[in-house]
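[1] Quick check, what structure comes out for this input:
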Amino acid sequence: MNLKSVRSKKTLLITAFNHRLDCLFAVVGQDSEFTETSETKGRVTVIRDTKTGTLVGVNFFAPAQILGSDALHDGQVQLGAADVAKLNAALAAAGFSDRLEADTKPRFVIGFVKELKKHPNSDHLKIAQVDDGEDKLRQIVVGSPNVAEGQKVVVALPGAFMPSGKIIWPGELRGVSSYGMLCAPRELALPNAPQKPGLLILPEDAEVGAPFEPAKLDLHY
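    So this is what the prediction gives:
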């Protein structure tokens, strides 16, 4: 499983379990096969940025011995502070000084498209300024044909682990910075989602900045 994410000054911890490999992947920064190095001690592998030495992630093999089998299932695994403490104990026992920080921040939130303008270098892309409940608007480049100002949408923030296994991180699309993604139903793997482009438009009474919880919303698509 190749996990990618954004390096951030804020706490970032994305954990995912692969049953076939019997491995828990703990990602804290953006990785690249060209700029990373790894070190293995026992059943723990630490991955660092080659140039800076910054921790990128940790692979825990046979993680049920650390967390118990009830905490694990294929795909993204949400861990609380107590579970992260167990991972840190395993790191220490293996002889590593690196430590992970618990991260419970929701990565899929409700946003409001406040402004929208054409992308200067594309006929189909647009630049959205999105209110996601933070102090500043978030700039996101979007290519969905149904995007419009005044919509409430699902925002995948940097660090969001998509159902496809992809992790969202800041980047550029045709020379314009983008700090997240606006999501279609199919990208969220929602039941009976149409397999075509188009954002999931949320009800007008959806709360901006709140975590996206499908069961609590009246969704139509």
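
[2] Please make it C-alpha for all contacts and neighbour counts, starting now.
    Will do.

[3] Mind giving me the packing neighbours of the strand ranked longest in the chain?
    If you go by DSSP state E, the chain has its longest strand at strand 108-118. On a contact count with 3 or more CA pairs under 8 Å, 6 or more residues apart in numbering; DSSP states H and E, strand 108-118 meets strand 126-131, strand 152-156.

[4] Out of the ones you listed, indicate the one that is most buried.
    Compared across those, strand 152-156 shows the largest average neighbour count, a mean of 26 (mean count of other CA atoms under 10 Å).

[5] re the thing from before, what comes into contact with the longest strand of the chain?
    Residues from elsewhere that reach strand 108-118 (CA atoms under 8 Å, 6 or more residues apart in numbering): 125-133, 148-157, 160, 206-212.

[6] same question, stretch 82-95
    For stretch 82-95, the external contacting residues (CA under 8 Å, 6+ apart) are K41, G42, R43, V44, I66, L67, S97, D98, R99, L100, E101, A102.

[7] what about the third one, neighbour count?
    This means R43. Using other CA atoms under 10 Å, R43 is surrounded by 14 other residues.

[8] repeat for the second one
    Residues near G42, counting by other CA under 10 Å, number 10.

[9] now swap in the last one and tell me
    Other residues near A102 number 18, with proximity taken as other CA under 10 Å.

[10] Leaving out sequence neighbours, find the closest residue to it.
    A81 (5.3 Å; CA to CA, 6 or more residues apart in numbering).

[11] what's the distance between the one you found and L87?
    10 Å (CA to CA, to the nearest Å).

[12] When those two are compared, which one has more neighbours?
    L87 (22 against 13).

[13] any idea how far the more buried one is from G68?
    Distance from L87 to G68, counting by CA to CA: 12 Å.

[14] same question, E207
    Computed as CA to CA, the E207 to G68 distance reads 36 Å.

[15] this one as well, want them side by side:
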Amino acid sequence: MGDVLLTMIRPETAEQASEQKGDIVRIYDVKTQETLGFNFLAATQILADLTGNGQVFLDAKQVSELNQALQAAGFEPELEYDAEPKFVVGYVAELAEHPDSDHLHIAKITVDNDQTLQIVCGAPNIEAGQNVVVAKIGAMMPNGAMIWPGKLRGVESFGMLCAARELALPNAPQARGILVLDPIEFKVGEAFDFEKAAQLFVD
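    Here you go, the predicted model:
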């Protein structure tokens, strides 16, 4: 946002506060004192090559430079470099009805790195055996929303199964329902290819 870089480490909490040292603001949870994120108010003074607005992807060197700036300002260098893709192709390995809902499902989704994620989903078109788009923990949706662990009607959920419109794909249907992928074009465990997917609804 302009020359301000917002970084997020943990989800927002009900009671949070901030402290500023120089051009860096630390956001923290009042109860636990855990850091939720840092705002770098003059980001290009630290990262001269930083460009773009909205979500940006930093490399390991840039994260290291931010941590050095945190330490120099008197903060703990808490930022961690994470190169794993946050939008991946997943496979609906199992599907069960939610015990406290007539429309939610509990899905076991095979993703990358031999992981299986439990994700609660309310899409009417979800079925076992589908290839789907998974927004993993730490993903930022095109509308700016962050994906964090949560609970839906008491059942833990570790990610989100995405509709085409939620991915902001061109000409995406506005009806409810997740995007079901062709298993030949989109392989399980691969990073979701937004450029290829941009052609899915082009006449």
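
[16] TM-score for the pair, please.
    Superposed pair, TM-score by TM-score structural alignment, normalised by the length of structure 2: 0.90. Supporting alignment: 200 aligned residues with a CA RMSD of 1.8 Å.

[17] Of E207 and G68 of structure 1, give the one with the bigger neighbour count.
    Legend: neighbour count by other CA under 10 Å for E207 of structure 1 and G68, higher for E207 (17 against 11).

[18] so what corresponds to that one in structure 2?
    In structure 2, E207 of structure 1 lines up with K187, judged by TM-score structural alignment.

[19] any idea what A64 of structure 1 aligns with in structure 2?
    Aligned partner of A64 of structure 1 by TM-score structural alignment: T44.

[20] and its match, how many residues sit next to it?
    There are 15 residues near T44 of structure 2, going by other CA under 10 Å.

[21] A strand includes it, no?
    No - counting by DSSP: H, G, I helix; E, B strand; the rest coil, T44 of structure 2 is not found in a strand; it is helix.

[22] Distance check, it against M1 of structure 2.
    Where M1 of structure 2 is concerned, T44 of structure 2 sits at a distance of 12 Å (CA to CA).

[23] before we move on, back to that, what about the residue nearest to the match of E207 of structure 1 when sequence neighbours are not counted, how many neighbours?
    Leaving aside its chain neighbours, K187 of structure 2 sits nearest to V89 (6.4 Å; criterion: CA to CA, 6+ apart). With neighbours defined by other CA under 10 Å, the count for V89 of structure 2 comes to 26.

[24] residue in structure 1 matching V89 of structure 2?
    In structure 1, V89 of structure 2 lines up with I110, judged by TM-score structural alignment.

[25] For the longest helix seen in structure 1, grab the matching residue range in structure 2.
    Criterion DSSP state H: the longest helix present in structure 1 is helix 81-94. Here helix 81-94 of structure 1 aligns to structure 2 at residues 60-73, judged by TM-score structural alignment.

[26] The match of E207 of structure 1 in helix, strand or coil?
    At K187 of structure 2 the chain is in coil, as set by three-state DSSP.

[27] List the contacts of the residue nearest the centre of structure 1.
    Central residue of structure 1 (CA atoms, centre = their mean): A160, 1.5 Å from the mean position. Counting by CA under 8 Å, 6+ apart, A160 of structure 1 touches R107, F108, I167, I168, W169.

[28] would you list every one of the strands in structure 1?
    14-18, 23-27, 36-41, 44-49, 55-61, 75-76, 108-118, 126-131, 138-142, 152-156, 171-173, 176-178, 181-182.

[29] which one of those strands lies closest to K216 of structure 1?
    Of all these, strand 108-118 sits nearest to K216 of structure 1, with 12.1 Å by CA to CA.

[30] Quick one: average offset of that closest one versus structure 2, please.
    By mean CA distance after the TM-score superposition for structure 1, the fitted strand 108-118 of structure 1 averages 0.8 Å away from its aligned residues in structure 2.

[31] Just give the number of residues close to G90 of structure 2.
    Other residues near G90 of structure 2 come to 30 when the count uses other CA under 10 Å.

[32] ugh, typo on my part, it should be S144 of structure 1
    By the criterion of other CA under 10 Å, S144 of structure 1 has 18 neighbours.

[33] Tell me which residue of structure 2 lines up with it.
    Matched by TM-score structural alignment, S144 of structure 1 corresponds to A123 in structure 2.

[34] What distance do you get for the closest residue to that match other than its chain neighbours to I119 of structure 2?
    Nearest residue to A123 of structure 2 in three dimensions, chain neighbours excluded: G177, at 4.8 Å (CA to CA, 6+ apart). Shown here: G177 of structure 2 relative to I119 of structure 2, a distance of 15 Å by CA to CA.
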